[in-house]
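# what shape does this take:
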Amino acid sequence: MPNLTDQVVRETREATEDPKVTAGRVLAAVADHLTAVNPTFAMELCTRLVCIGAEAYQLADRSMFGDAPAMSRAALAEAPEVPEGITRGEYALLLRRAAKACGYDRHSEDNEPIIPANPLKWSGRA
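Sure thing, here's the model as predicted:
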């Protein structure tokens, strides 16, 4: 059993899928956040940057040893510019279109197994 202080490289779905699809996954997660939190507020450029970084970090299992920097750079490259005067909810629609253009299809996850292939992920030891 590894020491919990050891740096463990995690094998995630994001590490094995096409980087462009992973960028789409990040953009879709940002769109979900913008839709759920203050969707009628004005969208700001700094919000785009912060949300992309935060969602990439989340998808990298909240690990600084994960692929979050690469994922956030790829997502930022695919993210549309923020038009002046757009709301967070309206920008979320643009992000969803961009995610789909990246090849990310949220509905393909509907058939994913409920129990992960690696049960240690539940315990945080994987």
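
# please count neighbours and contacts with C-alpha atoms only from this point.
OK.

# any idea how far Ala15 is from the residue nearest the centre of the chain?
Geometric centre of the chain, nearest residue: Val26, 2.5 Å, by CA atoms, centre = their mean. Distance, Val26 to Ala15, using CA to CA, to the nearest Å: 13 Å.

# hmm, back to that, just the element for the residue nearest to the centre of the chain, please.
Here Val26, judged by DSSP states H and E, is contained in helix 19-36.

# mind giving me the packing neighbours of that helix?
On a contact count with 3 or more CA pairs under 8 Å, 6 or more residues apart in numbering; DSSP states H and E, helix 19-36 meets helix 45-59, helix 68-78, helix 88-101.

# please give me the structure for this one as well, since I'd like to look at both together:
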Amino acid sequence: MPERIHPTQPNTVPHQADAPPTPSADARDVLRQIADRITQVRPHHPMTEPARHGLALRYASAEYGTGTGCEALEHEVLTHLPHVDQPITRGEYALLLREAAQA
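Predicted structure coming up:
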């Protein structure tokens, strides 16, 4: 009778589903556009969570207008925009966006 093997450690290899998805070309473009905007306009002001949501909607709408395409792009962009959970300037946040756009 074959021996049963019982793992003693949890699986440490990340599964494909656990890995963050790579942004689409449209999402990367929007991330770069947002980074450019917040770098040029008030880069020393604080970045806020409401601004994060507003920028995602604004730039997704500019890309697709209104409707399903815009909503899908906004959702995708929001998945790649880091949450603002600590004080950070708009300029510093733009650096994070540029990294996300290269993923």
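
# how alike are these chains, TM-score-wise?
The TM-score (TM-score structural alignment, normalised by the length of structure 2) is 0.72; 82 aligned residues with a CA RMSD of 1.8 Å.

# dump the helices and strands packed on helix 19-36 of structure 1 to TSV, plus mean neighbour count and distance to Lys121 of structure 1.
Output for those, formatted as TSV (neighbours: other CA atoms under 10 Å; distance: least, CA to CA, whole Å):
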stretch	mean neighbour count	distance to Lys121 of structure 1
helix 45-59	19	13
helix 68-78	20	18
helix 88-101	21	26
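
# the equivalent of Asp32 of structure 1 over in structure 2 and Arg90 of structure 2, how far apart?
Using TM-score structural alignment, the partner of Asp32 of structure 1 in structure 2 is Asp36. Asp36 of structure 2 is 10 Å from Arg90 of structure 2, where distance means CA to CA.

# now do Glu49 of structure 2
In terms of CA to CA, Glu49 of structure 2 sits 11 Å off from Arg90 of structure 2.

# do Gln102 of structure 2 as well
Relative to Arg90 of structure 2, Gln102 of structure 2 is positioned 19 Å away (CA to CA).

# before we move on, what about Thr79 of structure 2?
Look at Thr79 of structure 2 and Arg90 of structure 2: by CA to CA, they are 18 Å apart.

# thinking again about what came up before, relative to Pro39 of structure 1, which of the helices and strands packed on helix 19-36 of structure 1 is closest?
Closest to Pro39 of structure 1 of the helices and strands packed on helix 19-36 of structure 1, according to CA to CA: helix 88-101, at 4.3 Å.

# just checking, what packs against that closest one?
Helix 88-101 of structure 1 packs on helix 19-36, going by 3+ CA pairs under 8 Å, 6+ apart.

# buried ones in the helix it packs on, by neighbour count?
By neighbour count on 16 or more other CA atoms under 10 Å, the buried set for helix 19-36 of structure 1 is 19-35.

# please say which position in structure 1 Gln102 of structure 2 maps to.
Using TM-score structural alignment, Gln102 of structure 2 pairs with Lys100 in structure 1.

# shouldn't its match be in contact with Thr22?
No: using CA atoms under 8 Å, Lys100 of structure 1 is not in contact with Thr22; the gap is 11.1 Å.
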